[in-house]
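Novice: no sequence on this one, just coordinates:
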């Protein structure tokens, strides 16, 4: 089966086209760095595999995700390439195109976003591009699927795609060096196009250097590169060898664009620029962002999400529980089975499922902000603040993704160029309030802050970001060497998200929560119920004499200074390590309540407003869930940093909750 690589700059629509051509779904966002590892899918027509590579600006990688693309082209040999370019940013995008043409594989150029270009008054002539580059050029609108049928048709037989004949002359000195390197490589058969390898060597591509050093002695090749560099300097050219190669390409691209791109009708100030003058304003930008976030939380928890959750709660505590009771009585189920299903499974899992509407609405609104292009602006707004703390604005992208789930957020940190900043971001991401913590916030906010639920929940999200920035400054100063920071982020045009895209994005984010409800939360609920049902004296014991009470009692004394030193609270925290959602399902089982209103009544008798804030802060900050710990180990490749992330978060959670409760008590709060 043939393999075709999908390559292009970040945010040019590669993943949208990938989803259309393969009938699969990968996360799509209107910002750079959404794809951080290669995705593989089968073409609809069965002609082969399509590989969606992370977005790159050139084959010289600056970050780990860009390294994935460069490594793939060197280690593997796709039969063909599909290069996606943004028609509204053509001159910049073609820099990668020339490098791919020099790679030598049959290539198709997807001229995407022609609708965006047209709206800006930019018109690109595909025929002129095709004439200069010598490859097939297909106009596309990947978001809507326009032109994707042509791409699929031409990929049906990769052998029918014309061979690349493109060759750019780099001047006599560089051409001599290329010829010399090609001569040295002529005995090495398991490499891509030798001219392409020679150019990558002259550009000092670290991935190519590492690959070659493992296969052959590269001292002679490096000698040729050094000689060429010296001769350039002798000609008194104020350019390094990589700069000379890049400038040659840029001059050629500029000459193509002068002929192929008509900008005479280009509008001086488009909608994006007008909106940016307000939304990225130096003083208004961040306050506006906070207003948007508050409105998002208010909609999620008060205006729309709350009533929907009440409806779901009514179904679970009413028809579903009643039907289960009737069915179990009809079939003569034992008391143990009856209690397990109604109290353990329906009570435990149902106590978490009632929050599904609010979680999906939150994901819908976050997806809207992402796909509109606004979130990329937030990273720009946050850059100065984050730079003072030891990171740059690009790290805010994983932070925002972390509001959905910490696992993909940590993987998204691969797009950060500097190892120090990438490590810092990975270690701090568990402090972001993921959707798993949301049911806890919603439960306590509804009990103790019914009139300010949105404010209470939003404060937890803000608290996580604040502590992440404070610890970033601390870790940056004491744990990592100072390194120069590079902040490169592309600001995409604003656009109105499509309903289909929003729906799929929301579902992909939310289905993980539902999957947990049917697996981890279900299993956890059964185990917790069994521990509450059995004790040292046998089965069907009083809850206070159960194994669960004994287990929670061991932890309770440690939690007493935090304001929630009961065995019930202690019993919820340890299973919360598997998945934070299990905290609420455990409470449903412990307090044995028929619905959310009953649980809220029980909570109001055990906690106070002050101790509830302390408990929510502890849930926010203490040890990340098992899945997050696993991905931290994978991304850092270090048990030391994995255990460090678990240890510091537990200590931080204890300290913050201690200060909240004890400080509030001293001030006379309750």
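Specialist: Okay, I see it. Remember, predicted model here, so these are calculated numbers, not experimental data. Residues are numbered from 1 along each chain as shown.
Novice: Going by C-alpha atoms from here, please, whenever you check contacts or count neighbours.
Specialist: Fine.
Novice: What's the local residue count around residue 143?
Specialist: By other C-alpha atoms under 10 Å, 21 other residues sit near residue 143.
Novice: isn't it right next to residue 13, touching?
Specialist: Yes: with contact defined as C-alpha atoms under 8 Å, residue 143 counts as touching residue 13 (7.3 Å).
Novice: quick check, residue 116 in a helix?
Specialist: Yes: assignment of residue 116 by DSSP: H, G, I helix; E, B strand; the rest coil places it within a helix.
Novice: Now for it: which residues touch it?
Specialist: Residues near residue 116 by C-alpha atoms under 8 Å, 6 or more residues apart in numbering: 87-88.
Novice: Residue 578 now?
Specialist: Counted by C-alpha under 8 Å, 6+ apart, residue 578 has contacts 520, 625-627.
Novice: What subset of those is buried?
Specialist: Among these, the ones that count as buried by 16 or more other C-alpha atoms under 10 Å are 520, 625.
Novice: just the contacts of residue 578 now: which is nearest residue 65?
Specialist: Relative to residue 65, the closest of those is residue 627; by C-alpha to C-alpha it sits at 21.2 Å.
Novice: Leaving aside the residues adjacent along the chain, what's closest to that closest one?
Specialist: Spatial nearest neighbour of residue 627, excluding adjacent residues (C-alpha to C-alpha, 6 or more residues apart in numbering): residue 407 at 6.9 Å.
Novice: What is the burial count for the one you found?
Specialist: Neighbours of residue 407 under the rule other C-alpha under 10 Å: 22.
Novice: what's the helix or strand for it?
Specialist: Following DSSP states H and E, one finds residue 407 within helix 406-412.
Novice: from what I can see, residue 166 looks like it's in a helix, true?
Specialist: No: secondary structure assignment (three-state DSSP) places residue 166 in coil, not in a helix.
Novice: Assess the claim that it and residue 131 are in contact.
Specialist: No: in this structure, residue 166 is not within contact of residue 131 by C-alpha under 8 Å, at 10.6 Å.
Novice: put this beside the first:
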């Protein structure tokens, strides 16, 4: 069994190649000790089994973000048999910078020169033979989206494993090479996890991780200090040397047209990313997505799942009664499981449709434009457009949204991005919005949903501004981001992305939500002898204790209070608990009808605002603790959104009441 590592710049087609290599034989997890996501898959080729590890997309292998550290540590410490370096053929100059760093590390590299079809459209002519000879590694032209060149790439992987690793032939210039050699000799007397020459190079470059690694090596420190005293900027010298090396290779291997080709992407971007039209078009696109979500997910597909859940409930009820099952078991299955978990599952079609359209926007390359469009607004609140990428990811789930802040080099930017991410409406909040919209605003569902999401973004930006002026003063880092070309979305990629998110939602409903509902169902029927789901039950008493806090917000009933309390465990539990408690008190009346009798349109809006802003789920709080390594920030994340949500919901209800709503 052999290990292949996939390394490449963001938007180079690395994940597409990973999917082409592994098909469905893959799983997602986290790196040991860190929460950066990794994908691992497997494949068979000529009788051998290969594990394929998709490393985080990165422009370099420095130590300025956790993604960079994870990628380079795996290449050196994980010792993969082969590193497939995915290079964008349309942007070969910049992509080869990462290639030079892999060669410096002594990695066994095979280059997948990807997107050759797009290079051809731009009339970029690349000599594969010259490029391979100049770099000293195999180069295979590929079009990962169409699975072209995959077998040839795997054949070169087999050859590279047989040949073994090759030393780097990169020349930095006589003076710089001499300094690297001397420092290598000093470092060589000790055992390190990294190659000695690479440690010497990175130490001269000022790499913070390597500086910590050799901090106790006095001779190395003295040598570096003596060089620093010469007044030369070694980091810039090394960077310049890499680009000089790359430029020589590109001049010998790549021919471009004299006049730059104006592509379809360029023409579209003149409109979609313009200062005048960019933001309104982004808002319009998201509004259309929400409208289609309701039309397709609710009007077209919604009834099927609801009918299935209803039939399942009646079937289970009849079966249990025919088996003379105890009354408590019938109550638990029908009112607890079906009323609770079932009330969440009926919204799967809407969630599926929303994620489908978001996956299309991602696959076309438009979401990268959203970050670019938002950059000016983010700058106004002390952040930059790259922060908005983590916010977009938070629309799926706040946990990976917070994890994605690891790509931000500036600690200040990262902390602010972590603290504002929970205001992004994750998929778990969607069932809450949908059930209240269905109860009070069925004719304007898309508009209401759009307003909720927009409010979350607005509050996040407001808090970002406040944090940048108070807790985290200082300047944000520079925003550098590549905009990928527009592409037709791949059905397999879109469906895979949609299914992964929907399946995660279903699993949470079957595990976390079931556990929460089961626990609270027990509290709703105890102590023995009380009427189930009544104020006299333990659950009812807990709700009555909490309820006065929400009276100024217009929903001071114990059922709403308990559901919000359960939502701290998992947001989907809010609807599950409402389904359970109202199923009990309303004798089988549909949840929407029960909510209509317990809320007014104004108190429903207030409840939605509270749901949007208050304390995130336990998984998010745990992620904040792990990402910041501080219980202080985890506690802050638990408390400050609750206060903010309460204030906003009270203002909404009180102002609405004054205005006569």
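Specialist: Sure thing, it's come through. The structure presented is a predicted model; accordingly, all values stated were derived computationally and were not measured.
Novice: Could you quantify their similarity as a TM-score?
Specialist: Once superposed, chain against chain, the TM-score is 0.93 (TM-score structural alignment, normalised by the length of structure 2); 652 aligned residues with a C-alpha RMSD of 2.4 Å.
Novice: Need the three-state assignment for residue 189 of structure 2.
Specialist: coil.
Novice: Run a quick neighbour tally on the equivalent of it over in structure 1.
Specialist: Aligned against structure 1 by TM-score structural alignment, residue 189 of structure 2 finds its counterpart in residue 187. For residue 187 of structure 1, the count of nearby residues is 8 (other C-alpha under 10 Å).
Novice: Show the contacting residues for residue 187 of structure 1.
Specialist: With contact set as C-alpha under 8 Å, 6+ apart, residue 187 of structure 1 has no partners.
Novice: So what touches the helix holding residue 407 of structure 1?
Specialist: For helix 406-412 of structure 1, using C-alpha under 8 Å, 6+ apart, the contacting residues are 33-36, 397-402, 425-426, 429-430, 432, 434, 627-628, 631-632, 635.
Novice: and that helix, which stretch of structure 2?
Specialist: Against structure 2, helix 406-412 of structure 1 falls on residues 398-404 (TM-score structural alignment).
Novice: what stretch of structure 2 does the biggest helix by length in structure 1 fall on?
Specialist: Determined from DSSP state H, the single longest helix within structure 1 is helix 639-666. Using TM-score structural alignment, helix 639-666 of structure 1 lines up with residues 631-658 of structure 2.
Novice: how close does that stretch sit to structure 1?
Specialist: Superposing on structure 1 places stretch 631-658 of structure 2 at an average distance of 0.7 Å from its equivalents, by mean C-alpha distance after the TM-score superposition for structure 1.
Novice: give me the number of residues near residue 315 of structure 2?
Specialist: With other C-alpha under 10 Å as criterion, residue 315 of structure 2 counts 11.
Novice: now do residue 482 of structure 2
Specialist: 11.
Novice: What's it aligned with over in structure 1?
Specialist: For residue 482 of structure 2, the aligned position in structure 1 is residue 490, judged by TM-score structural alignment.
Novice: Confirm that match sits in a helix?
Specialist: No: using three-state DSSP, the assignment for residue 490 of structure 1 is coil, not a helix.
Novice: State the distance from it to residue 397 of structure 1.
Specialist: Distance, residue 490 of structure 1 to residue 397 of structure 1, by C-alpha to C-alpha, to the nearest Å: 12 Å.
Novice: Now for these two: what residues contact both?
Specialist: residue 376.
Novice: What are the boundaries of the strands in the stretch 151-300 of structure 2?
Specialist: In the stretch 151-300 of structure 2, the strands defined using DSSP state E, counting those that start in this stretch lie at 254-255.
Novice: Could you tell me how far residue 333 of structure 2 is located from residue 326 of structure 2?
Specialist: From residue 333 of structure 2 to residue 326 of structure 2 the distance is 11 Å (C-alpha to C-alpha).
Novice: More neighbours: the two, which one.
Specialist: The residue with more neighbours, out of residue 333 of structure 2 and residue 326, is residue 333; 17 against 10, by other C-alpha under 10 Å.
Novice: thinking again about what came up before, just the contacts of helix 406-412 of structure 1: which are in helices?
Specialist: Among the contacts of helix 406-412 of structure 1, the ones falling in helices (DSSP H) are 397-402, 425-426, 627-628, 631-632, 635.
Novice: In those residues, find the pair that's most separated.
Specialist: Farthest-apart pair in these is 397 and 627; separation 20.1 Å (C-alpha to C-alpha).
Novice: picking up where we left off before, the helix holding residue 407 of structure 1 vs structure 2, average distance?
Specialist: Here the mean offset of helix 406-412 of structure 1 against structure 2 after fitting is 0.6 Å, by mean C-alpha distance after the TM-score superposition for structure 1.
Novice: From the chain's centroid, how far away is that helix?
Specialist: 5 Å (C-alpha atoms, centre = their mean, to the nearest Å).
Novice: do stretch 382-400 of structure 1 as well
Specialist: 15 Å.
Novice: Can you tell me what sits against it?
Specialist: 286, 375-376, 379-381, 409-410, 412-413, 416, 421-422, 424-425, 429, 432, 469-470, 472-473, 476, 485-489.
Novice: What helices and strands are in contact with the biggest strand by length in structure 2?
Specialist: Looking across structure 2 with DSSP state E, the single longest strand is strand 37-45. The contact analysis (3 or more C-alpha pairs under 8 Å, 6 or more residues apart in numbering; DSSP states H and E) places strand 37-45 of structure 2 against helix 14-22, strand 26-30, strand 48-54.
Novice: where along the stretch 301-450 of structure 2 do the helices fall?
Specialist: 302-322, 327-331, 342-345, 348-364, 366-380, 385-394, 398-403, 411-420, 430-440, 445-469 (DSSP state H, counting those that start in this stretch).
Novice: Can I get the ones you listed in a markdown table including distance to residue 273 of structure 2?
Specialist: Shown next, in a markdown table, are the helices of the stretch 301-450 of structure 2 (distance: least, C-alpha to C-alpha, whole Å):
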| stretch | distance to residue 273 of structure 2 |
| --- | --- |
| helix 302-322 | 35 |
| helix 327-331 | 56 |
| helix 342-345 | 38 |
| helix 348-364 | 15 |
| helix 366-380 | 6 |
| helix 385-394 | 13 |
| helix 398-403 | 24 |
| helix 411-420 | 23 |
| helix 430-440 | 29 |
| helix 445-469 | 19 |
